[in-house]
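A.B. asks: Sequence unavailable; structure follows:
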C-alpha cells in the first residue's frame, strides 16, 4: 500500500502542474510564470511531506494536517478565482491519492467558513446524482480504480468505441470499453485521450494503438 502511494505521489511531483497546456485544458490563459512556479513548488513540498509520512506509517489525522498546513501556505488574497479553484483541484487530487476526505477544508478556504456551512446545509436538500452503474477497471500500472460512472442509458445506443485513457494517479495509458446503451456518464480517476471507433479498429488494433501511445508519449 505504502509503495503504491509513494509512486503516485512521486508522479504528482513530476507533473508540470501549472504549464500552459494545463491552463488551456481549463479554458484559461496561463498565470504569471513566477506565480505558477511558486504554486508548483508548494505542491511538490506538500507531496514530499506526504511521502515521508506514509513511509513511516499511515495516520489519516497526520495526513490531513499536512494537507491543511500546505493549503494555508497559499494566501488566497493574491490569487484570482480561477487560480484558487485550480489550487483546490490539485489538493483534491492529493487527498484522493492518500484517501483522506478534505472537501470541507477546501470549501472553507475557497468560500469562507460561513458560506461553507451554508453549502453543507443546502446540500442536504439537493437531490443526489442518480448513478445507474459504475464500471471499474484497475490501472495496469498503479492499480487505481478507473471508474466510469453511468448516469443515463438509452437502448438504441451501440457499443461503438474503445477508449484510450490516462490514469490521473500515475499517468499510465489504459484501454477501456463502456459497452452499449451508455448515454450520459462521467470519468473518475482518469482522463480521455482517444476514442477508437469499432468500425475502424478491432480489439487487437486498439491494443496496438495503446502500445504506440504508451511508447511515444512517455
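C.D. replies: Thanks, I have the structure now. Small disclaimer: the values here were computed from a predicted structure and weren't measured.
A.B. asks: Every contact and neighbour count from this point should use C-alpha atoms.
C.D. replies: Fine.
A.B. asks: Tell me the gap between the lengthiest helix in the chain and the middle of its chain.
C.D. replies: If you go by DSSP state H, the chain has its longest helix at helix 33-56. Its chain's C-alpha centre and that of helix 33-56 lie 16 Å apart, by CA atoms, centre = their mean, to the nearest Å.
A.B. asks: list the helices and strands it packs on?
C.D. replies: Where contact means 3 or more CA pairs under 8 Å, 6 or more residues apart in numbering; DSSP states H and E, helix 33-56 is packed against helix 2-14, helix 60-71.
A.B. asks: what's the angle from the first one to helix 33-56?
C.D. replies: Relative orientation of helix 2-14 and helix 33-56, computed by axes from the mean of the first three to the mean of the last three CA atoms, to 10 degrees: 170 degrees.
A.B. asks: this is the other structure I want to compare:
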C-alpha cells in the first residue's frame, strides 16, 4: 500500500496547470512555473507534517497559511478552482476530510460550514 508521503509526491506530478477536463489551463502562462513551484513547496510542508505526525488541525492550519499565497497572482475563476482541487488532492493524500471551510471561503468569499 502506498504511504502518505508517496501519495503527496504523486500529487506533485499531477499539478501542472495544463489543460485537462473542463480546466482550460493557466490563463497567465508566465506564472505557470512559479505556481507549480509554490505548490511543490506547499506539498513539501505537508510531507514534513506527515513525518512529524500532524493532526487534522495542523493540516488545516497549513491550508489556511498557504492558500492565501495564491492571492498575489492574477487568477481567474478556473485557476482558483484548479487550486482548490489541487488542495483537495493533498487533503486526500493525508486523509484530511475537510478544510473547515477555508477553501470555500478563499474561492467564494464566504464560509458555508
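C.D. replies: Arrived safely. Since this is a predicted model, take the numbers as computed values, not measurements.
A.B. asks: Now the TM-score, please.
C.D. replies: Aligned and superposed, the two chains score 0.83 in TM-score terms (TM-score structural alignment, normalised by the length of structure 2); 112 aligned residues with a CA RMSD of 2.3 Å.
A.B. asks: which residue sits closest to the residue nearest the centre of structure 2, ignoring its sequence neighbours?
C.D. replies: Per CA atoms, centre = their mean, the C-alpha nearest to the average position across structure 2 is that of residue 87, at 2.6 Å. Excluding its sequence neighbours, the residue lying closest to residue 87 of structure 2 (CA to CA, 6 or more residues apart in numbering) is residue 63, at 7.7 Å.
A.B. asks: counterpart of that neighbour in structure 1?
C.D. replies: The equivalent of residue 63 of structure 2 in structure 1 is residue 67 (alignment by TM-score structural alignment).
A.B. asks: what about residue 7 of structure 1, distance to residue 13 of structure 1?
C.D. replies: Using CA to CA, to the nearest Å, we find residue 7 of structure 1 at a distance of 10 Å from residue 13 of structure 1.
A.B. asks: my guess is residue 214 of structure 1 is in a strand, correct?
C.D. replies: No. Applying DSSP: H, G, I helix; E, B strand; the rest coil, one finds residue 214 of structure 1 to be helix, outside a strand.
A.B. asks: Sketch out the helices for structure 1, chain order is fine.
C.D. replies: Along structure 1, counting by DSSP H, helices occupy 2-14, 20-25, 33-56, 60-71, 81-97, 103-111, 113-123, 203-216.
A.B. asks: which stretch among those helices comes nearest residue 145 of structure 1?
C.D. replies: Proximity to residue 145 of structure 1 (CA to CA) singles out helix 81-97 among the helices of structure 1, at 11.2 Å.
A.B. asks: Please tell me which residues of structure 2 the closest one aligns onto.
C.D. replies: In the comparison with structure 2, helix 81-97 of structure 1 aligns to the range 77-93 (TM-score structural alignment).
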